[in-house]
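K.L.:
Predicted model follows, preceded by the sequence.
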Amino acid sequence: MKFIFFVFTMILFTACSANSTQDEPFITGVVVQKNESTVLVVEGIEFHGEIDQEEWYSHDAVSFSVSENTEVVHANNSALAYHEVREGDKVEVWQRGGVKESYPLQTDARKIRVIEDYAIN
């Protein structure tokens, strides 16, 4: 009986923890580089037009592969096209699949939410 209770508890714990991590972004940061299929997001920096690798190299950084399956939205969850995401935008990104342990980390983007547009003054 204890074994069944233990197994049930472990299944419940695993299911709950898997759902909670899916609801939190993998990283919140600034889009530093972007092309038609990848976006590099760096945490803990300010963007002022252009940024060299030396400026962001010591920060958490993730290179995301973007596909037609990547959901792209604005802060209010209205749909955006990927081409509307710009370098300098502050974003939250959720990942899909495994993560390649490199620097920057590499993974697939499940969702990109632009939480602050970069405006050139």
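P.N.:
Received it, and whenever you're ready, just let me know what you need. Numbers count the residues shown, from 1 in each chain.

K.L.:
Could you use CA atoms for every contact and neighbour count after this?
P.N.:
OK.

K.L.:
Quick one: the strands in the protein, in order.
P.N.:
In the chain, the strands defined using DSSP state E lie at 27-34, 38-42, 61-65, 71-74, 90-100, 105-116.

K.L.:
the inter-axis angle of the first one versus strand 105-116?
P.N.:
By that I understand strand 27-34. 100 degrees (axes from the mean of the first three to the mean of the last three Cα atoms, to 10 degrees).

K.L.:
Go ahead and name everything in contact with strand 27-34.
P.N.:
Here strand 27-34 makes contact (Cα atoms under 8 Å, 6 or more residues apart in numbering) with 39-47, 51, 62, 86-94.

K.L.:
dropping in the other structure now:
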Amino acid sequence: MKKIIFFTFLIGLFAGCSHSKPPDFQGRIIDIKESRVLVVSNVSIKELETRTQTQLLNDKAPNAVWINVSSINKYKVGQLLEVWYQGGVDTSYPAQAGAKKVEIIEEPRRLL
């Protein structure tokens, strides 16, 4: 009987954990075009203010993704995002992907 209760507990524990999948990508928005945001990982606000987009893309390769988003109005250059992909990722550079979920985890501390 104890084994049945223990295994039931383990199954419930694993089932509950499966809903909290970590993000597929985390990075800062460096550009916004049409219905996409260009997100690059490991970019500071200072780098964003002092470097060109080309310099950032060259320095941070291959860590850049154009993310297709449904509502472009809530996004600003400098925001730090966590992104969960929807479907596959086009492996061009920068890569391209759809977003199942996007969370803004930090607003820029300075205006660009």
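P.N.:
Thanks, I have it. Just so you know, these numbers come straight off a predicted model, no measurement behind them.

K.L.:
Superposing both, give me the TM-score.
P.N.:
TM-score of the superposed chains, computed with TM-score structural alignment, normalised by the length of the second structure, equals 0.68; 90 aligned residues with a Cα RMSD of 2.2 Å.

K.L.:
re the thing from before, for residue 8 of the first structure, find the nearest of the strands of the first structure.
P.N.:
Of all the strands of the first structure, strand 90-100 sits nearest to residue 8 of the first structure, with 26.0 Å by Cα to Cα.

K.L.:
thinking again about what came up before, can you list the strands of the first structure in a markdown table and add distance to residue 81 of the first structure?
P.N.:
Formatted as a markdown table, the strands of the first structure follow (distance: least, Cα to Cα, whole Å):
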| stretch | distance to residue 81 of the first structure |
| --- | --- |
| strand 27-34 | 14 |
| strand 38-42 | 14 |
| strand 61-65 | 15 |
| strand 71-74 | 6 |
| strand 90-100 | 14 |
| strand 105-116 | 10 |
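
K.L.:
Adding distance to residue 10 of the first structure and mean neighbour count, write the ones you listed out as CSV.
P.N.:
Converted to CSV, these look like this (distance: least, Cα to Cα, whole Å; neighbours: other Cα atoms under 10 Å):
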stretch, distance to residue 10 of the first structure, mean neighbour count
strand 27-34, 28, 22
strand 38-42, 35, 23
strand 61-65, 31, 24
strand 71-74, 32, 20
strand 90-100, 22, 18
strand 105-116, 27, 21
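
K.L.:
To residue 19 of the first structure, which of these lies closest?
P.N.:
With distances scored as Cα to Cα, the stretch of these nearest to residue 19 of the first structure is strand 90-100 (12.7 Å).

K.L.:
Run a quick neighbour tally on the corresponding residue of the first structure for residue 91 of the second structure.
P.N.:
Correspondence of residue 91 of the second structure to the first structure, assessed by TM-score structural alignment: residue 101. Around residue 101 of the first structure there are 9 other residues, counting by other Cα atoms under 10 Å.

K.L.:
again, but for residue 76 of the second structure
P.N.:
Residues within reach of residue 76 of the second structure, counting by other Cα under 10 Å, total 19.

K.L.:
aligned partner of it in the first structure?
P.N.:
Per TM-score structural alignment, residue 76 of the second structure is aligned with residue 86.

K.L.:
dump the residue contacts of that match.
P.N.:
31, 34, 117-118.

K.L.:
hmm, 7 Å instead?
P.N.:
Going by Cα atoms under 7 Å, 6 or more residues apart in numbering, residue 86 of the first structure touches residue 31.

K.L.:
separation between residue 2 of the second structure and residue 12 of the second structure?
P.N.:
As judged by Cα to Cα, to the nearest Å, residue 2 of the second structure and residue 12 of the second structure stand 15 Å apart.
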